[in-house]
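Participant: Prediction below, plus the sequence it came from.
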Amino acid sequence: MELTAIQKIAAYALPILFAITVHEAAHGYVAKYFGDLTAERMGRITLNPFKHIDPLGTILLPALSVLLGGVLFGWAKPVPVNFANLRRPKKDMLWVALAGPASNFVMAIGWGLILARIALFPANAQEFMAQMSLAGIQINLVLMVLNLLPLPPLDGGRIAVSLLPMKAAIAFSSVERYGMLILIALLFTGILGMILTPALRFFQHWLAVLLM
């Protein structure tokens, strides 16, 4: 029996909240570990989703994506990080940026484990939990792959800045002011989906292998 639109949104709601909350908190926690206390002072190292929610990017756009199909798209309020406060700003930037996508991969594995053990749930809850688990896998893999795109201000852009020689890193980081416009243009032209789909299939395959 197919889930209704309301049930489908409900099945996606918890995975979306977990995905964006843990992603952002992970950035803040790793930044604190490497010496920047900005996120902690602003109360952003927390699993309270209301601290990270952006009404448009976290609620409206993902809901429309679920109902209309296509690439799941959205964002949260970014955790503030002052990279100058890190002990080794350029090197430590890599670990701060990587923390968010890494947390999404761990959560995708967690939802995959739930899906693999769906028979442990009551029969009348299995369909809903299966949908929620599939949503959790999809959302976390999409967020991971999307954020790993080498485009500032995405995490992949920060990673690229960390790895590039200083002169090239400074030049590349100047793209950040146009980053979101470029991302939105890629989304509406369909290019973003063409970029993400092969990477998503790759990670879905290896996640399935891992959970076998």
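Facilitator: Done, it's in. Numbering: from 1, shown residues only.

Participant: going forward, measure contacts between C-alpha atoms and count neighbours the same way
Facilitator: Fine.

Participant: Three-state assignment for the residue most central in space within the chain, please.
Facilitator: The centroid of the chain falls nearest to Leu143 when counting by CA atoms, centre = their mean (3.0 Å). Classification of Leu143 using DSSP: H, G, I helix; E, B strand; the rest coil returns helix.

Participant: Contact partners for it?
Facilitator: 19, 101, 104 (CA atoms under 8 Å, 6 or more residues apart in numbering).

Participant: residue contacts, the first one?
Facilitator: Under the criterion of CA under 8 Å, 6+ apart, the contact list for Ala19 reads 104, 107, 136, 139-140, 143.

Participant: The structure to be compared is supplied as follows:
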Amino acid sequence: MDSIVLGISIYALPVIFAITLHEAAHGYVAKHYGDMTAYMAGRITLNPIKHIDPIGTIIVPLTLFVISKLTMGAGFLFGWAKPVPVNFNQLRHPKRDMLWVAAAGPGANLFMACCWALIIKLGLIFPESVYAKPMILMGMAGIEINLILMVLNLLPLPPLDGGRMAVSLLPHRLAYQFSKIEPYGFMILLLLLITGVLGAIVWPAIIMLKQLIAWIFGLYV
């Protein structure tokens, strides 16, 4: 039980900020390209309360984390926030700009993973500090959760960001046909998760990115 409480305290901030900043980035880039929907809804903010979905941001990640601890497995920790409203028709060039709006979320997660790497680096530079170990542990959690969300959202499956990016890049006719998958996207994702296919797809990419970040920042934990 103590390990579960400790784990929750380590993962809480990284999970909340990974999910909420992901959504805020979508809104900010949409505003940049002409859609003011998220801005008018007050969603371009770093205030987590504006983005938190009780189920996706708290209950699902917490449940998955506890299950992974109780079963002594690696687990697959993920979640979601309230989607930022984007009216793609309001973008100056809807099909083209959709690519950048969708890419903003995973891009924010990559940026945050690098920020957490810097926090680990500080903990390693000042190992005598009382904050060194918490910084390192929270940094490791931050890198992991951000890379999971980044890779997961880059899957070419509507309504994930990778699916919207694919719609943006495909020719109009193919994009229209591909977008019809969206109502079934979550069910497909859930099926992939239950069968273990999702983990087999994303974990190799996550591990590779972890190693790359460790090499770039010189992390040896």
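Facilitator: On my side now, so go ahead. All values reported here derive from a predicted model rather than from experimental measurement.

Participant: Fetch the TM-score of the aligned pair.
Facilitator: Once superposed, chain against chain, the TM-score is 0.95 (TM-score structural alignment, normalised by the length of structure 1); 210 aligned residues with a CA RMSD of 1.2 Å.

Participant: Roughly how far does the residue nearest to the centre of structure 1 sit from Leu200 of structure 1?
Facilitator: The gap separating Leu143 of structure 1 from Leu200 of structure 1 is 10 Å, by CA to CA, to the nearest Å.

Participant: sorry, back to before: inside helices: which ones of the contacts of Leu143 of structure 1?
Facilitator: Per DSSP state H, helices hold the following members of the contacts of Leu143 of structure 1: 19, 101, 104.

Participant: could those go into a markdown table alongside distance to Ile45 of structure 1?
Facilitator: Shown next, in a markdown table, are these (distance: CA to CA, whole Å):
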| residue | distance to Ile45 of structure 1 |
| --- | --- |
| Ala19 | 14 |
| Pro101 | 16 |
| Asn104 | 16 |
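
Participant: Looking at those residues, spot the one nearest Leu187 of structure 1.
Facilitator: Closest to Leu187 of structure 1 out of those is Pro101 (19.6 Å), distances taken as CA to CA.

Participant: That closest one and Leu148 touch, don't they?
Facilitator: Yes: at 7.1 Å, Pro101 of structure 1 counts as touching Leu148 under the criterion of CA atoms under 8 Å.

Participant: Those two - which one has more neighbours?
Facilitator: It is Pro101, of Pro101 of structure 1 and Leu148, that has more neighbours when counted by other CA atoms under 10 Å, with 27 against 21.

Participant: picking up where we left off before, quick one: common contacting residues for Pro101 and Leu148 of structure 1?
Facilitator: The contact sets of Pro101 of structure 1 and Leu148 overlap at Asp155 (CA under 8 Å, 6+ apart).

Participant: residues touching the counterpart of Leu186 of structure 1 in structure 2, list them.
Facilitator: Aligning on TM-score structural alignment places Leu186 of structure 1 opposite Leu192 in structure 2. Neighbouring residues of Leu192 of structure 2 by CA under 8 Å, 6+ apart: Leu198.

Participant: Is Leu192 of structure 2 within a helix or a strand, and which one?
Facilitator: Secondary structure assignment for Leu192 of structure 2, by DSSP states H and E: helix 185-195.

Participant: Quick check: the residue of structure 1 lying at maximal distance from its centre vs Ile53 of structure 1, distance?
Facilitator: In structure 1, the residue that sits farthest from the middle, by CA atoms, centre = their mean, is Ala123; the gap is 31.1 Å. Computed as CA to CA, the Ala123 of structure 1 to Ile53 of structure 1 distance reads 33 Å.

Participant: next one: Leu181 of structure 1
Facilitator: Separation of Leu181 of structure 1 from Ile53 of structure 1 (CA to CA) stands at 21 Å.

Participant: swap in Leu37 of structure 1?
Facilitator: Per CA to CA, Leu37 of structure 1 is found 21 Å from Ile53 of structure 1.

Participant: swap in Leu183 of structure 1?
Facilitator: Taken as CA to CA, the span from Leu183 of structure 1 to Ile53 of structure 1 is 20 Å.

Participant: Now do the buried residues in stretch 110-124 of structure 2.
Facilitator: Buried residues in stretch 110-124 of structure 2, defined by neighbour count with 16 or more other CA atoms under 10 Å: 110-114, 116-124.

Participant: Dump these to TSV, plus secondary structure and distance to Arg173 of structure 2.
Facilitator: Shown next, in TSV, are the buried residues of stretch 110-124 of structure 2 (DSSP: H, G, I helix; E, B strand; the rest coil; distance: CA to CA, whole Å):
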residue	secondary structure	distance to Arg173 of structure 2
Leu110	helix	32
Phe111	helix	34
Met112	helix	36
Ala113	helix	36
Cys114	helix	38
Trp116	helix	41
Ala117	helix	42
Leu118	helix	44
Ile119	helix	46
Ile120	helix	47
Lys121	helix	48
Leu122	helix	51
Gly123	helix	52
Leu124	helix	53
